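# Got a predicted structure plus its sequence, pasted below:
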Amino acid sequence: MGVCEQLVQFEHRYGWRHSPQQHADMMRGDREHRRFFLEGRMERKGRCFIATLVYGEGAEVAVLRSFRDRVLRATLIGRAFIFGYYRMATGVCRLLQGHLHLLRITRALLRPVVWMAARVLASRGRAGR
């Protein structure tokens, strides 16, 4: 089992106890597991609202979703950006709907973002990450 015989005897004699540091580490681990679980739920329901409105369900949206999941979710700043995006994106979409000129401007503004996301994903694919 990989457990030292002396440890088994010690725990039998004195009980199984955690140091304050171990307890704090377990609590931190529980918080991280909860956060990871909630992010996983967000990923399943999460959509690229603005990009989907502008491009439809096209290759550009797939690139942005992949960038979100593979690059942004890996960092704290990226997760904060995703959170802020989901909070404001529905309002932006309401503003854009029905305004063809705003949709065209947004599409033009997103084009370099999609291009950069595709480049980052391609470079990470070559690096084997």
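Looks like it arrived, so ask away.
# CA only for contacts and neighbour counts going forward, please
Will do.
# residue nearest the centroid of the chain?
R73 (2.9 Å; C-alpha atoms, centre = their mean).
# How much space separates the nearest residue to it once chain neighbours are set aside from Q22?
In space, and not counting its chain neighbours, R73 is closest to R79: 5.2 Å by C-alpha to C-alpha, 6 or more residues apart in numbering. Using C-alpha to C-alpha, to the nearest Å, one obtains 27 Å as the distance from R79 to Q22.
# Alongside the first one, take a look at this:
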Amino acid sequence: MKPPAKRLSGPDSRPTVSRVASIFFCERKAVFDSVFGEIKTPETLRQAELGEAEHARFEREGAAAIERASRDERCFIATAVFGAGAPETRSLRDFRDRALMPSPAGRLFVRTYYALSPLIVPALRKHAGLAAAVRVILRAAVRLADEAGRG
């Protein structure tokens, strides 16, 4: 007869990111652990500690990136085609802070944008037709960003 599954209570009752990921990584191990208890060798305890430290670092970096972004006035392309104080530029900055900066993929996108967009701005200033086309595209992006913010 199998022993009853352990129910966690207290501070250990919340599943960690590692625990949730392990369910997708190895469903059999998750079931085994829930029925028989987790086997914690010194090495698994050390690895768990390293994993928790990495998760904490990730959370700190994400929070710091969001904080920096909220003070960041850069928005090179929108500034070039609309102006620094334009509602469109503010809307795109808000979208960056609200939707992009909280996630690793969003932060990567923003870093890539910051690296590449200063190279594009001179062409926008030199070619009015290109700037007009970019304005049309960015206005559509602003509409989508504003709808996402209201959603």
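Now that the structure is in, tell me what you want to look at. Here the structure is a predicted model, which means the values were calculated and not measured.
# Now do the helices for structure 1: every range, in order, please.
Ranges of helices in structure 1, per DSSP state H, are 5-14, 20-45, 49-55, 59-70, 76-96, 100-127.
# Which neighbouring elements make contact with the third one?
Same thing as helix 49-55 of structure 1. Counting contacts by 3 or more C-alpha pairs under 8 Å, 6 or more residues apart in numbering; DSSP states H and E, helix 49-55 of structure 1 is packed against helix 59-70, helix 76-96, helix 100-127.
# ok so, going back, which of R79 and Q22 of structure 1 has more neighbours?
Set R79 of structure 1 next to Q22 and count neighbours by other C-alpha atoms under 10 Å: R79 wins out with 17 against 11.
# picking that back up, quick one, which of the helices and strands packed on helix 49-55 of structure 1 gets closest to Q9 of structure 1.
helix 76-96 (42.9 Å; C-alpha to C-alpha).
# hang on, the earlier thing: want to throw the helices and strands packed on helix 49-55 of structure 1 into CSV with distance to L7 of structure 1?
Output for the helices and strands packed on helix 49-55 of structure 1, formatted as CSV (distance: least, C-alpha to C-alpha, whole Å):
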stretch, distance to L7 of structure 1
helix 59-70, 42
helix 76-96, 38
helix 100-127, 44
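# Aligned counterpart of T52 of structure 1 in structure 2, please.
Superposed on structure 2 with TM-score structural alignment, T52 of structure 1 falls opposite T79.
# repeat for R111 of structure 1
Matched by TM-score structural alignment, R111 of structure 1 corresponds to R139 in structure 2.
# Distance check, the closest residue to its match other than its chain neighbours against P42 of structure 2.
Spatially, and ignoring its direct neighbours in sequence, R139 of structure 2 is nearest to E88 (7.1 Å; C-alpha to C-alpha, 6+ apart). The gap separating E88 of structure 2 from P42 of structure 2 is 55 Å, by C-alpha to C-alpha.
# When these two are compared, which one has more neighbours?
The neighbour comparison of E88 of structure 2 against P42 (other C-alpha under 10 Å) goes to E88, with 22 against 9.
# from memory the more buried one sits against V81, does it?
No - applying C-alpha atoms under 8 Å as the test, E88 of structure 2 and V81 come out as separate, 9.8 Å apart.
# ok, so what distance separates Q6 of structure 1 from H12 of structure 1?
10 Å.
# Same check on L109 of structure 1?
66 Å.
# cool, R28 of structure 1 as well?
27 Å.
# what's the answer for V63 of structure 1, then?
56 Å.
# Have a look at the two and say which one is more surrounded.
Neighbour count, other C-alpha under 10 Å: between V63 of structure 1 and H12, V63 has more, with 19 against 10.
# what do we get in structure 2 for R70 of structure 1?
Aligned partner of R70 of structure 1 by TM-score structural alignment: R98.
# How many neighbouring residues does its match have?
Neighbours of R98 of structure 2 (other C-alpha under 10 Å): 17.
# now I66 of structure 2
20.
# do Y55 of structure 1 as well
16.
# hang on, isn't it packed against V61?
Yes - between Y55 of structure 1 and V61 there is a contact at 7.0 Å, judged by C-alpha under 8 Å.
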